[in-house]
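1. Could you look at this predicted model? Sequence included:
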Amino acid sequence: MSVSEFKDEPFKDRAEYQRTLFHLYPAPEFATGEVMTAALYRAIGYRASESDVTAWGKDFKGRLESEAIPYSGKITPSTWKRIISVGLASPRQPGQQRQLLPSITPLVPEACLYSNTARQQGNPWNPGNLVLSMLECGSQGSHEKVCWDSLFRALSTGDNQDPWARFVSECFKNCVHPDDKLPGWEQKPFVPIMPGIRWAEWRISGSPSEALVRALPGVLSLKPKLTRRQWISLFEALLRISCASHVAWICKANLELWEFLVNCFEEPPSQHWDGKQLFKSSDTYWPYGERIDPLIHSITRDYITGRLGVNLVLHHVSETLGMENIDLKSPTGIKNLGQAIYDGREKLDLRMVRDVHDEALERNPRLLECTHGITSNVKYFFRYTLGQRQSVAEDELNYDQGYWVKKTGPQRNASWVVSGGPVALMAMVSSCCNTHRASRTVEDFCRFLNQFGVTTRASDLAWNGLGNSMRRLGLVIDSPDAEGGMILIDPFTA
């Protein structure tokens, strides 16, 4: 494609850009914590598309409402209907469209064959593939398959599992229609999302995906100590903050790459440049206690600005310098691209690049306003992944306790602020304590949260509400010898 073709289709990514660390794949859309967890079940253990789930869910809901389910278990169809509609039901959110699919909490794998897709029609995206890419990125090509195996075993239900989970799993198996061709629960092979990435060259540290990979063993080890519902809630809280911060990390990296390439029009890459400069620390995404909307808008604007700019530079360099096989999958390749830009600066036109870039954004003002296209999708991904789930029923307002963003009041226009729910804080405190045998202090906890993009300091705990929340939950104890004056208490250690 030429620059003129870029003007016609500015949001069509070049092949060299796709499936790199900068390519936001799969492209995020709406997703709640339960949608993300259910999608991971399907990504890891069911050979089915998201559109298959919408079809099976509509059929299941119709049979459930008419009590025409061919149930072969020890309970009646009416009892099974009540279990689904009461015992396993997720609350309906204000303004939510009419439910075409059953709303079932992802307690067991079988429940995820009928419910919790990002959209109720069409072919929704699968957030589970985002988790897969995070395992690949966080492991940097070394042990992602080990993480994949551990996740499958933890999400499975066996003879030694929680009795309620075993019962529900068996009930789902007993209500399968003879004509249904539902897939069985079996581990799918790990297939890299980003083939060709030279991880040995990147050696990136401090990313949210790396934090997830490090925290996973501790959270998975809690499963025998808790009920299935409790453990799924903890696991979901970890997924929510990790995935949101990973997407923010990629968004920021796009802007850094764009600025690096622009700078190469005027000076060559530094001799010590190794690619790590493109991936900043993740401790600036979600300042604890701050309003979330300005943060989301800033991140999404950085993403679309960087993505457009990088693709435009690739078009211009390829067309003007005749470069082929441009490599964005290794720091060496990116550095070579930067050097080629500097060497060919007499032929290249930086002013034209800036003008075309600005024009593309000006022609699509709603993108910068986050009200259309990919930026709108990313905005809603952040908002609903991190935000506390709302409910039309007052007795279900506290259903979601693994949130990372909450409303400051009951008013419809109340602000949303960064604030961890009880389950989210317990998951993080336990994970922090599991990272070291020695006692962990609140200073350690703040540094641990920073790895997941949540910014706070021990000196801020008094005013941002985090300190009070941890005291109420019994997660800290005063100690004059500890940094910050408090020691963490693992809520799951006897």
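-> Nice, thanks for sending it over. Residues are numbered from 1 along each chain as shown.
2. Please count neighbours and contacts with C-alpha atoms only from this point.
-> Fine.
3. for the stretch 301-450 of the chain, what spans make up the helices?
-> Per DSSP state H, counting those that start in this stretch, the stretch 301-450 of the chain carries helices over the ranges 331-343, 350-362, 365-368, 373-386, 422-434, 442-451.
4. Ok, the stretch 51-200 of the chain next?
-> Using DSSP H, counting those that start in this stretch, the helices of the stretch 51-200 of the chain run over 77-82, 128-139, 144-155, 163-174, 199-202.
5. Adding mean neighbour count and distance to Tyr25, write those out as CSV.
-> Output for the helices of the stretch 51-200 of the chain, formatted as CSV (neighbours: other C-alpha atoms under 10 Å; distance: least, C-alpha to C-alpha, whole Å):
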stretch, mean neighbour count, distance to Tyr25
helix 77-82, 17, 38
helix 128-139, 23, 7
helix 144-155, 17, 17
helix 163-174, 16, 32
helix 199-202, 15, 18
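6. Of all these, which one is nearest Cys446?
-> Smallest distance to Cys446 across the helices of the stretch 51-200 of the chain (C-alpha to C-alpha): 20.6 Å, for helix 128-139.
7. so which helix or strand takes in Ile250?
-> If you go by DSSP states H and E, Ile250 is part of helix 228-263.
8. Tell me how far the helix or strand just after that helix lies from the chain's centre.
-> Sequence order places strand 286-287 as the next helix or strand after helix 228-263, per DSSP H and E. Taking C-alpha atoms, centre = their mean, to the nearest Å, one finds strand 286-287 lying 16 Å from the centre of the chain it belongs to.
9. The closest residue to Val392 other than its chain neighbours: neighbouring residues, count only.
-> In space, and not counting its chain neighbours, Val392 is closest to Pro94: 5.2 Å by C-alpha to C-alpha, 6 or more residues apart in numbering. Residues lying near Pro94 (other C-alpha atoms under 10 Å) number 11.
10. Second structure follows, compare the two:
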Amino acid sequence: MSLAEFKASPWAKSHPQYRAAALSVTPAPEYANSEVLVAGLYRTIGLEGLSEGMVPIKGRDLDRNIGIRRDKRTKPDGASLEGDSLHALLHDVLESPKLPNQSAKRFVQVTPLVGETASFSGSARLAGNPWPAGALVRRMVWLGSTNEDAAKARWASLFDALMVHDDDDVFARFLRDEISAWTGIRWGPACILPDENDVQCLPPGELEGYAFPARQFVQDLDAVVGAKPLMTRRQWTSLLEALVRVAAVAHVAWLCEVQKMIWDRVRLAIDGQTSPDDPQTLFYPRVLGYLSYGTGAVSELKDRTSKYLRSRLGMNAVLWSLEEAGAAYTGKLSSAADLGAFCRHVGAHRSKLLEVMSLVDDLADREARALLCRKGVGANLMEFARHVLYQRQAANPILRGYDQGYILRKRGAAKSSPWVCAPGPVAVLALVHCSLAGLAGPRSVHRLAQHLAAYGIAVDHRDIAQNDLGHQLRMLGLVLDSPDAESGMLLVPPFTVVRQGHAGGAQ
């Protein structure tokens, strides 16, 4: 690709160095809900050779096979259920709610309770080439881990937790064997390690003292994996799903903020300003705050996405222009030191970038609808954030309360009611557990507020006693609330005992 091709189609393909950067928004998120993220994770970590586009096809094949078996009243070798019973299992017991605009469509969509379900259910789209949602979670694991070995150990630990073992509950074991008999696909048996070009670790200490949702995510992932022996498979997957959904959107929002800060410094370099010796303060936000408890969130998400898109236009324009002028930057863009070197390179060749800002402005004017998140990459990012965070709206009214791990819910019952930040009970349970993991002694709700802040959710701990979050904590039995206690509301660990050998994980 050349500068001319970039001008003609600025969103088609990013510059190779920009795309290969550790902190690029890769893979580019599109539509997904929380179950799509978990199903994608199953495929990424344990279903080798199965592309995302094959999932809907496998679902249609299974549905067709069930219909044939129902008519003949037969079942495959190794299966316990006949066609009628399996149809009821998939469409009643394990049914995952369809959106209102999907009510007329026929496709198999089930709860990702075991890995075998991911072979035919849980793709981001029903046709075309769906994006690999599991690759986003995998990338977060590597970015949040301290080094390559720690990331691999954590990935293997997660695979082991996702695997249905002989000590898992009986329904999970039955489901594993039954679906495998009907589909001919067994999840696993070995953990799939990523290609070295698909993941990267940051340099040691790169983000020490800075907001970094991926780092918090991997710590919380260890806590959730450690709690698996204490609950049923359904309870544990719900806990994992709640964690993944809050972390995934926070990670993408953080990346958008980082990209915006990078572009701000590159613009200053074009203007002739030099970068200071400590570049970390220039490229990384100290705190992340994109949601506030009890308030709306759409405008903030849209603003961040729009700034990221403009940054992406600018960075690609600079990289392609440097290459066109014979002054291509040959280094990486994967750390603060790399980015500082890039800014110095831009400053040294600023005479060759005199037309860049006017080019970026022209592209921004031409791509105004994309920058306003009404089409293309911006619309996809907004759709991703909304559907992952929102409480799922079910076409079937019976399944209206299916999703309890949401982060945003409607303020009222009306269709026009605004969406506000108010995590559901499963999300609250997961966050309380993770906030107390590895700590000894009591902690107040201030600890929970700090944990929420690590994922970009702002809540004043002094308001928790009076707001809906405090009420929810009381209803779930997660606080000791004494008006005479000097420390206020104390958090109660939801899972107090972890079986030896299952707790912990990589550092």
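-> Looks like it came in fine. On a predicted model such as this, the values are computed, not experimentally measured, just so you know.
11. Kindly reformat the helices of the stretch 301-450 of structure 1 as a markdown table containing distance to Lys145 of structure 1 and mean neighbour count.
-> Formatted as a markdown table, the entries for the helices of the stretch 301-450 of structure 1 read as follows, by distance: least, C-alpha to C-alpha, whole Å; neighbours: other C-alpha atoms under 10 Å:
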| stretch | distance to Lys145 of structure 1 | mean neighbour count |
| --- | --- | --- |
| helix 331-343 | 24 | 20 |
| helix 350-362 | 40 | 15 |
| helix 365-368 | 37 | 16 |
| helix 373-386 | 26 | 22 |
| helix 422-434 | 21 | 23 |
| helix 442-451 | 23 | 21 |
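12. Which among the ones you listed is found nearest to Asp478 of structure 1?
-> Closest to Asp478 of structure 1 of the helices of the stretch 301-450 of structure 1 is helix 442-451 (C-alpha to C-alpha; 10.2 Å).
13. Please check which part of structure 2 the following helix or strand past that closest one corresponds to in the alignment.
-> Going down the chain from helix 442-451 of structure 1, the next helix or strand is strand 454-455, by DSSP H and E. On structure 2, the counterpart of strand 454-455 of structure 1 by TM-score structural alignment is residues 457-458.
14. post-alignment, the matching stretch versus structure 1, mean distance?
-> With mean C-alpha distance after the TM-score superposition for structure 1, stretch 457-458 of structure 2 departs from structure 1 by a mean of 1.2 Å once superposed.
15. can you tell me which residue in structure 2 aligns to the residue nearest to Val392 of structure 1?
-> Using TM-score structural alignment, the partner of Pro94 of structure 1 in structure 2 is Pro100.
16. how close does that match sit to Leu399 of structure 2?
-> Taking C-alpha to C-alpha, to the nearest Å as the measure, Pro100 of structure 2 falls 12 Å from Leu399 of structure 2.
17. Please give me every residue in contact with Tyr329 of structure 2.
-> Contact partners of Tyr329 of structure 2, counting by C-alpha atoms under 8 Å, 6 or more residues apart in numbering, are Leu319, Leu322, Glu323, Phe342, His345.
18. Distance check, it against Ser96 of structure 2.
-> Distance, Tyr329 of structure 2 to Ser96 of structure 2, using C-alpha to C-alpha: 49 Å.
19. ditto for Ser444 of structure 2
-> With C-alpha to C-alpha as the criterion, Ser444 of structure 2 and Ser96 of structure 2 are 36 Å apart.
20. which of the two has more neighbours?
-> Using other C-alpha under 10 Å as the criterion, Ser444 of structure 2 and Ser96 rank with Ser96 on top: 22 against 17.
21. and the closest residue in space to the more buried one that isn't next to it in sequence, how many residues sit next to it?
-> Leaving aside its chain neighbours, Ser96 of structure 2 sits nearest to Val110 (4.6 Å; criterion: C-alpha to C-alpha, 6+ apart). Val110 of structure 2 has 23 neighbouring residues, counting by other C-alpha under 10 Å.
22. what residue of structure 1 takes the place of Val110 of structure 2?
-> Match for Val110 of structure 2 (TM-score structural alignment): Ile104.
23. How about the contacts made by His315 of structure 1?
-> Listed by C-alpha under 8 Å, 6+ apart, the contact set of His315 of structure 1 reads Met1, Ser2, Val3, Phe6, Arg14.
24. hmm, try it at 7 Å
-> Met1, Ser2, Val3 (C-alpha atoms under 7 Å, 6 or more residues apart in numbering).
25. can you pick the most crowded of the residues you listed?
-> Ranked by neighbour count (other C-alpha under 10 Å), the contacts of His315 of structure 1 have Val3 at the top, with 22 neighbours.
26. quick one: it and Ser318 touch, right?
-> No - using C-alpha atoms under 7 Å as the test, Val3 of structure 1 is too far from Ser318 to be in contact (9.5 Å).
27. what does stretch 206-214 of structure 2 contact?
-> Residues contacting stretch 206-214 of structure 2 (C-alpha under 7 Å, 6+ apart): 140-141, 143-144, 247, 250-251, 284-288, 454-455.
28. what do you get if the cut-off is 8 Å, keeping everything else the same?
-> If you take C-alpha under 8 Å, 6+ apart as the criterion, stretch 206-214 of structure 2 is touched by 140-141, 143-144, 247, 250-251, 254, 280, 284-288, 335-336, 454-456.
29. which stretch among the helices of the stretch 301-450 of structure 1 comes nearest Pro480 of structure 1?
-> Here helix 442-451 is closest among those (C-alpha to C-alpha), at 12.2 Å.
30. Show me what the closest one is packed up against.
-> Helices and strands touching helix 442-451 of structure 1, by 3 or more C-alpha pairs under 8 Å, 6 or more residues apart in numbering; DSSP states H and E, are helix 422-434, strand 486-488.
31. residues contacting the spatially most central residue of structure 2?
-> Among the residues of structure 2, Ala248 comes closest to the average C-alpha position under C-alpha atoms, centre = their mean, at 2.2 Å. For Ala248 of structure 2, the contact set (C-alpha under 8 Å, 6+ apart) comprises Leu136, Val137, Met140.
32. where's it relative to Ala297 of structure 2, distance?
-> With the distance defined as C-alpha to C-alpha, Ala248 of structure 2 ends up 16 Å from Ala297 of structure 2.
33. Could you find the counterpart of Asp283 of structure 1 in structure 2?
-> Using TM-score structural alignment, Asp283 of structure 1 pairs with Leu288 in structure 2.
34. right, and that match touches Ala454 too?
-> Yes - between Leu288 of structure 2 and Ala454 there is a contact under C-alpha atoms under 8 Å: 7.1 Å.
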